[in-house]
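**Q** my questions concern the predicted model and sequence given below.
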Amino acid sequence: MQEIRETFFDLLKSSPKPILADGAMGTVLHSHGVGFNQCFDELNLTNPALVGETHRAYIEAGSQIIYANTFSANRYKLADHGLEDKVAEINKAGVELARRVVAASFRSVLVAGDVGPLGVRLAPYGRVQIEDAKAAFTEQIAALCEAGVDLLVIETFGDLYEIREAVIAAREFCDMPIVASATFTQDDRTVLGDTPAKVAQALHKAGADIIGANCSGGPAQLFRILGQMKQAVPDTRFVVKPNAGWPEQIGGRVMYSAGPDYFGEYTQSFVNLGVSILGGCCGTTPEHIAQMRIALDREVSPVSQENLQIQIPSLDIDQIVPEQPTQLAQKFAAGEFVISVEMDPPRGLAPHKIIAGASTLKEAGADVINVADSPRASMRMSPWAVCELIQRDVGIETTLHFPTRGRNLLRVQGDLLASHALGIRNVFVVMGDPTSIGDYPEAMDDYDLVPSGLMKLIAQRFNQGVDHAGSDIGQPTSFFVGCALNLMPKNQEREIKVLRRKIANGANFALTQPVYKPEKALKFLKHYEDQFGKLEIPLLVGILPLYGTRHAAFLHNEVPGIVIPGEIRQRIERAGDNAPKEGVRIASELAEEIKEWGQGIYIMPAFGRYDLAVEIVDAVKK
């Protein structure tokens, strides 16, 4: 093994450019009809021709290292398919198959033994003890080494504890070259919250020869992460294998957005960063690798260490790179007309209807779903759960309504952390309805913060990485904060004063009360502009489709801030049984007017009639 080790590092030293590895195995196998519920590793035994053809395609594309099809061939993951007794057989078959393909290619290509996570949680966060995990890794590594791999690749780990044990197991068992690679979430941390710098330091200390990142997002994210790793451990070698972007569910299929040309263009950036091994992960194909090969084969000027220091982001190793803005923020910045729809959480346990409604709204073209919190002080499912379900199952961004009423300072901060942990970034801060009007009039109605104070807490404390008391919360949050606005208030000066305070405290956008008289709303905005200049934040203007005569009368007479002109109420009355359809027509007309001056609309369908909201979305999208 010492000879193998020396040969590998001689190759690294003699190569002026990164060694090109392969791309995704699972993506290609799946494209040939292998279901995600099948055991990909078992194909080494049951369909070696398909696996071999995938290896051959990557070699012909220019790969100098191919990963044996053994990523999940450990006793825990194989047990899910009743194959736990075939660990050695499957791993050896994977290596031998890769060896045969390399021999047939008549090219100098290395074969890596691929070791992935066990698929179980290790103590102290799970039931599997460290010694049991170590034994499982050793069992797989022993089979790979016996089969004759050139190096070991330990990749796609999100748990620093687990990948460290895998590296230690490999180092204790053999002197084989070890490549260790972690995966990161969208906030540039592992699933357990570790920074790239901490991961790099831990893997280097554990004995990995080459460290880095794979999977995660696309090339841009991994370039950023590798920069932090290099700052933390500058005197080691690095590997990078990015996904072809973040996966999306489209028509029941998993799709990736980054194409081969994009990977080819990014190759030079990784060369300049000084990586030793370069390849692709989920979503990448032989076409991606071929474009990277073309880019590597171009004449590239040597990059001096001095130049590398300039090109690597100047970051303290514990500094966190901010997340990308939310999709809502990006749409506002791009000047797009945004369509948001409000949905109420279910009263019981079943979220199926709201998920179905959100799916339909997304298909129609809605940009974001607003999830209310206990509207009219009625008992409903927590909106954080609903937001998370919609974002996960439907794939559309949400905005969480976050009332201050009924929350003390401890609960406010805890709930914010919970929201962020669930991936919720858009937060609409409001006072909330008094409990006296709802299901539990005797319930506590106190609060420690008014909405403008909560906006200040979020924007000037949490988004800076500290809590209300100034204590570190681990990393800055990345909330995009919305505030409420009445465009037709009885007291304009007071409404403007409150709005100015909200903006100063950190409000990023505003949701308005329903507007039925656009010309009056424009007068309010003109009055604001005359005093302070054009409104600094984008507006999502409220659209509440009327459902019938009684509904219109209730809103006009009993809901503060809503004024419905007589002619609109008359239209609803004349429509009779067709009032809901007339309400949609009126709402669509209003939306067209708002397009001239608003940054979007905020549809509030009454009585859960999301089908009517869809009609409005359709009309706006025409």
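**A** Nice, thanks for sending it over.
**Q** switch to C-alpha atoms for all contacts and neighbour counts from now on
**A** OK.
**Q** and stretch 355-374, how far from the chain's centre?
**A** Taking Cα atoms, centre = their mean, to the nearest Å, the mean C-alpha location of stretch 355-374 is offset from the chain mean by 18 Å.
**Q** er, stretch 24-32 actually
**A** With Cα atoms, centre = their mean, you get 23 Å for stretch 24-32.
**Q** and the comparison structure, right after this:
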Amino acid sequence: MKHSQMKADLPQLEGKVFLTDGGLETTMIFHEGIDLPLFAACEMLKTEAEREILKNYFRSYTEIAAQLKTGIVLETATWRASRDWMEKLGHNDQSIRRINLDAVALLKEIREEYETIETPVVISGNLGPRGDGYDPGEIMTEVVAEAYHSEQVGFFKEAGVDLVSAITLTNVPEAVGFVRAAQKAELPVVVAFTVETDGRLPTGQSLGDAILEVDRATGNGPAYYMINCAHPTHFEQIFGGENAWAGRIKGLRANASCMSHEELDNAEELDDGDPVALAGQYRELMDVLPGLSVLGGCCGTDHRHVAAIGGACVHSHHHEDQLEGKSDVRVA
């Protein structure tokens, strides 16, 4: 399967708006009162009660997508389910594999419940950085990053995901290694970089340079790029003029809060911002990022934010025809 063909198989690239979820971990900690050691939501898959809370979380977003007649990209609860993090949580080879497979199985149950022709459901195997999501720390080489992330990519391939996404990446070598692991597994791949309050990666590199560098190193490997775990006020100023790289950005998962990563790390209470104001900022970003089609949230956001974002953006000028001529036939 050629990579160009792999990209064409993703329905979120066809111009229809797709929603995705909000801040899974902050929702569980601050709204559900669940303790997540090391921010690892995958630990919730171990008990039936917490698994049901997870399902209801994903149901809430899928119901919003169904109401708005958008698609939805469901991300597995596996941002912390790679080997280094799982070993810190006491897992062995068998349980690391099982949790990654279980996370995909849970989303397949949601897809069975909700998918229709109007609301296609795409399942993404979600990876996080090997290190901290805010601090690049000791940066791996591309070769080491590929070897590290290939294990979790392999689990997702085995489980039958539609694509794999690396969320909150801080540096280019890790992104390149991850993309190459996905290419070897013949899976469509998405890279989501995080940026600081100046719109640059935590390494200091500009987002545009990072995208161009990953594309050069992987033969335009990613199906698209996303920005996540930053507020629109941190990066809206970097777009303008004729930037070909900006057209590679198709997804946005912003934080609810304007706070910096350091401030968020030290916050004792959740700053959930203003859902309506955030939705307006997404709508404005669609004018400078015409390819933007996958819309969700990150830290501090929940179903209220995504519902507001969907309501504001689904009728935007370049998506206004998507609601016409659709049927209510449920997919078997």
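**A** Received it, and whenever you're ready, just let me know what you need. Computed from a prediction, not measured in an experiment: that's the story for all the values here.
**Q** tell me the secondary structure for the most centrally placed residue in structure 1?
**A** Taking Cα atoms, centre = their mean, the centroid of structure 1 lies closest to residue 186, which sits 4.9 Å from it. The local conformation at residue 186 of structure 1, judged by DSSP: H, G, I helix; E, B strand; the rest coil, is coil.
**Q** tell me which residue of structure 2 matches up with it.
**A** Aligning on TM-score structural alignment places residue 186 of structure 1 opposite residue 197 in structure 2.
**Q** same thing with residue 587 of structure 1?
**A** So, by TM-score structural alignment, residue 587 of structure 1 is left unmatched.
**Q** the helix or strand hosting residue 587 of structure 1 packs against which elements?
**A** Here residue 587 of structure 1 sits within helix 579-594, counting by DSSP states H and E. Judged by 3 or more Cα pairs under 8 Å, 6 or more residues apart in numbering; DSSP states H and E, the packing partners of helix 579-594 of structure 1 are helix 518-532, strand 539-543, helix 566-575, strand 600-603, helix 610-621.
**Q** and the third one, which residues are buried?
**A** By neighbour count on 16 or more other Cα atoms under 10 Å, the buried set for helix 566-575 of structure 1 is 568-569, 571-573, 575.
**Q** hang on, the earlier thing: any idea how far the residue nearest to the centre of structure 1 lies from residue 163 of structure 1?
**A** 20 Å (Cα to Cα, to the nearest Å).
**Q** cool, and residue 429 of structure 1?
**A** 41 Å.
**Q** tell me where the stretch 151-300 of structure 2 has helices.
**A** For the stretch 151-300 of structure 2, applying DSSP state H, counting those that start in this stretch gives helices covering 172-184, 207-218, 232-235, 261-266, 275-288.
**Q** relative to residue 116 of structure 2, which of those is closest?
**A** Nearest of those to residue 116 of structure 2, taken as Cα to Cα: helix 275-288 at 25.5 Å.
**Q** distance from that closest one to the middle of the chain?
**A** That offset, for helix 275-288 of structure 2, works out to 18 Å (Cα atoms, centre = their mean).
**Q** contact partners of it?
**A** Contact partners of helix 275-288 of structure 2, identified using Cα atoms under 8 Å, 6 or more residues apart in numbering, comprise 232, 236, 239-240, 256, 292, 301, 304-306, 308-310, 312-313, 316.
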